[in-house]
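Undergrad: after the sequence you'll find the predicted model.
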Amino acid sequence: MDTSGLAALDERIADCRACPRLVAWREETARAKRPAFADQAYWGRPVPGFGPPDARLLIVGLAPAAHGANRTGRMFTGDRSGDVLYEALYDLGLASQPTAVHADDGLELYGVRITAPVHCAPPANKPTPGERDACRPWLVRELELLRPTLRAAVALGAFGWQAALPAFGQAGWTTPRPRPAFAHGARVLLGDLDLFGCFHPSQRNTFTGRLTPAMLRDVLRTAARTAGLPTPAPG
C-alpha cells in the first residue's frame, strides 16, 4: 500500500485516538445523537480532509462540528457553516453543487481541498492548545503532499490562522517573523504561496453579519485567482 499519498493519510487520520478528551467527546456525541438525526449512524471518528490531491487552493477551518462533520464524516458537511461555505464555492465555480448534506451526495471540489488543524469534534467547539499541537503532524504531512500544486490557502478564523502558520513553516514554506496577526482580508506571502485570512462562517458570524456571503466570496475569489483557478467576475 502507498503509505505516502493523501488517501493513505486520510485513512490514518480517521483511525487516530491520540487525544483522550476528543475521543471521548466525539464518540459520546455519536452515541447520544441530536434528536433530528436519531435515525442516522454517526461517523464519530476523526474527519480527514476533502478535495483533490492536486489542489491549488487549501481552505483551513477549525475542527469538525459535533453534529455536522462528526456525523457525516466529511469536512463542513451537514451543518450551517458548511451551507454557507459550499454555496460560496459553488457560486465561484469551485464546487459541483451548493449544498453538502452527506458524504455520498456527489459533491466535488474543483482545485480546492478543505482541511482542519484539529480533526476531531471538540467540546464547545474549542480544542485546547495541546490538542491542536498533537494534531499538527497530520496537517504538516497533508501540506507536504499538496506542496507540488498548492499556491494559496485561506484560514477561516484566528484559530485556523494560528495553527496553519507553523504548519506551513514545518512543511517547508517561508513564514515571516514576527508571526503576522489574523485579520479578515489579511494576506501573507509564504514564499510561493499566499495565505489569506477570512472570518469563519460560523453561525454566530453569519447571523450577526460579521461575515456576509459577499465577504466570503471576495476572499475566496481572490485566493482562487492567486492560485490560478478561474472564477467568474463579481456580479
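TA: Perfect, thanks for sending it. Only a predicted model underlies this, so the values are computations on that prediction, with no experimental measurement involved.
Undergrad: hey, let's count contacts and neighbours off CA atoms from now on
TA: Will do.
Undergrad: who's in contact with the helix of greatest length in the chain?
TA: The single longest helix within the chain, with elements called by DSSP state H, is helix 129-146. With contacts defined as C-alpha atoms under 8 Å, 6 or more residues apart in numbering, helix 129-146 is touched by 4-6, 9, 13, 18-19, 53-55, 116-119, 163, 167-168, 170-172.
Undergrad: please check those residues and keep the buried ones.
TA: Burial by neighbour count, judged by 16 or more other C-alpha atoms under 10 Å, picks out 6, 9, 13, 53-55, 116-119, 163, 167-168, 170-171 from the contacts of helix 129-146.
Undergrad: out of the contacts of helix 129-146, which sit inside helices?
TA: Under the assignment DSSP H, those contribute 6, 9, 13, 163, 167-168, 170 to helices.
Undergrad: all the helices of this structure, residue numbers only.
TA: Under DSSP H, the chain gives helices at 6-14, 20-32, 69-72, 80-91, 129-146, 157-170, 203-208, 213-226.
Undergrad: what angle do the fifth one and helix 157-170 make?
TA: Which is helix 129-146. Relative orientation of helix 129-146 versus helix 157-170 (axes from the mean of the first three to the mean of the last three C-alpha atoms, to 10 degrees): 50 degrees.
Undergrad: comparison target, given below:
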Amino acid sequence: MAEPPPSPDDSDFPARIAPGCRDPGELDAQVARCRACPRLVAWREEVARTKRAAFQDWEYWGRPVPGFGPPDAALAVVGLAPAAHGGNRTGRMFTGDASGDILFAALHAVGLASRPDSTHRGDGLKLRGVRVTAPVHCAPPQNKPTPAERDSCRPWLASELELLSPTLRAVVVLGAFGWQAVLPVLSDAGWQLPRPRPVFAHGAQVTLPGREERPELHLLGCYHPSQRNTFTGRLTLPMLIDVLRHAAEISGLDQ
C-alpha cells in the first residue's frame, strides 16, 4: 500500500514537500498550507481573530507568508519572520509594517521596486530582480521563533534558494537570526563556506565559490530594519540603500 501523503499538520511536512516543488509558485502555494509548528499556528490564528484595533476591518491572512518576487531573481533578501500585524495581516512579506516601510523605500531608491511603499497584496507593487523571503514563514510570539521552529521551516528556504540558484547572484541577510539560518542552508546545498564560518555584521560580505555550472554567490549582511534599529539610528535609510545598491551592482541589477 502506498504511503499516504503528508498532512500540512505533520511536523515533517516542510521536509517532505519542499524538495519536490518544481518552481517558486508551487513552493509558495505549499508554504501557505503548512501547519507544522503548533505554537506558531496557534499564535498566527489568534492574532488573526483578535486583530489590532487599527485593523478591525481587515480580513487577516493568518497563514504562513510565502516569499515575494520574480522566480528568476538575481538577488534574494532574507529577513526574520512575518510581523503579527504586518505580513500575517496582509499575506505578503514585509508588507504593512514599519520594517517594510524602510525596506521597500530602499528597494525603490535603488530601482528594484516599482513603488516606495507596500501596503497590501493588491497595491500594484512589483519587484525587479529581487525576491524577499524569510527563514520562518509564520509570525512568532514576541517576534522570536524557537530554534526548533527555525529548523522545521528550513526546507522551505532551502528549496526557495535552490529554485532561484540558476539566476541567483547575491543574498542580503537582514539580521543575525537570518544569517545563522542561511549559512547551514547554503552549506547543505553544496556551497563552500569559509572556516571558521563568517560572523554576522552590518556590511559583512562573503563570496562563495561557484559550484558545478553555477556562478559564485555573494552573501551580504545588513542590520534588520526593525523599529528598534531604526529608532535608535543603528540602521538608517541611507545605510540600507548602500547595502542594497552594492548588492544590485554585484547581481547585475544596476543596469
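TA: Received, thanks. All values reported here derive from a predicted model rather than from experimental measurement.
Undergrad: circling back to that earlier point, between the ones in helices among the contacts of helix 129-146 of the first structure, which sits nearest F76 of the first structure?
TA: I13 (16.6 Å; C-alpha to C-alpha).
Undergrad: can you find the partner of that closest one in the second structure?
TA: Correspondence of I13 of the first structure to the second structure, assessed by TM-score structural alignment: V31.
Undergrad: ok, now T29 of the first structure?
TA: Per TM-score structural alignment, T29 of the first structure is aligned with V47.
Undergrad: pretty sure that match sits against A84.
TA: Yes. Between V47 of the second structure and A84 there is a contact at 6.7 Å, judged by C-alpha atoms under 8 Å.
Undergrad: which of the two has more residues huddled nearby?
TA: A84 (26 against 19; other C-alpha atoms under 10 Å).
Undergrad: which non-adjacent residue is nearest that one?
TA: A139 (5.2 Å; C-alpha to C-alpha, 6 or more residues apart in numbering).
Undergrad: measure the one you found to G129 of the second structure for me?
TA: From A139 of the second structure across to G129 of the second structure, the span is 26 Å (C-alpha to C-alpha, to the nearest Å).
Undergrad: got it, and Y223 of the second structure?
TA: 21 Å.
Undergrad: ok, now Q227 of the second structure?
TA: Going from Q227 of the second structure to G129 of the second structure by C-alpha to C-alpha gives 26 Å.
Undergrad: those two: who's more crowded?
TA: Counted by other C-alpha under 10 Å, Q227 of the second structure and G129 do not tie: G129 has more neighbours, with 22 against 14.
Undergrad: show me what the more buried one aligns to in the first structure.
TA: Under the alignment (TM-score structural alignment), G129 of the second structure pairs with G111 of the first structure.
Undergrad: how about the contacts made by that match?
TA: 51-52, 54-57, 94, 229.
Undergrad: which of those are buried?
TA: For those, buried by 16+ other C-alpha under 10 Å: 51-52, 54-57, 94, 229.
Undergrad: and which of the residues you listed is nearest to D104 of the first structure?
TA: G51 (13.6 Å).
Undergrad: neighbours of the residue nearest to F200 of the second structure when sequence neighbours are not counted, how many?
TA: Nearest-residue entry for F200 of the second structure: A176, 5.7 Å, with adjacent residues in sequence omitted and distances by C-alpha to C-alpha, 6+ apart. Neighbourhood size, A176 of the second structure [other C-alpha under 10 Å]: 19.
Undergrad: and A176 of the second structure, what does it touch?
TA: Contacts of A176 of the second structure (C-alpha under 8 Å, 6+ apart): 200-201, 223.
Undergrad: ok, now G68 of the first structure?
TA: Applying C-alpha under 8 Å, 6+ apart, the residues contacting G68 of the first structure are 76-79.
Undergrad: let's see that with 6 Å instead.
TA: 77-79 (C-alpha atoms under 6 Å, 6 or more residues apart in numbering).
Undergrad: and what of R151 of the first structure?
TA: R151 of the first structure neighbours (C-alpha under 6 Å, 6+ apart): 56, 193, 227.
Undergrad: over to G96 of the second structure?
TA: 86, 119.
Undergrad: any idea how far it lies from Y60 of the second structure?
TA: Separation of G96 of the second structure from Y60 of the second structure (C-alpha to C-alpha) stands at 11 Å.
Undergrad: repeat for G190 of the second structure
TA: 38 Å.
Undergrad: about what we covered before: quick check: neighbours shared by V47 and A84 of the second structure?
TA: Counting by C-alpha under 6 Å, 6+ apart, nothing touches both V47 of the second structure and A84.
Undergrad: so how many other residues sit close to the residue opposite A148 of the second structure in the first structure once aligned?
TA: In the first structure, A148 of the second structure lines up with G130, judged by TM-score structural alignment. Number of residues near G130 of the first structure (other C-alpha under 10 Å) recorded here: 10.
Undergrad: the counterpart of A74 of the second structure in the first structure: what's its closest spatial neighbour, skipping adjacent residues?
TA: Here A74 of the second structure is matched to R56 in the first structure, going by TM-score structural alignment. Nearest residue to R56 of the first structure, sequence neighbours excluded (C-alpha to C-alpha, 6+ apart): L150, at 4.1 Å.
Undergrad: done for today, thanks.
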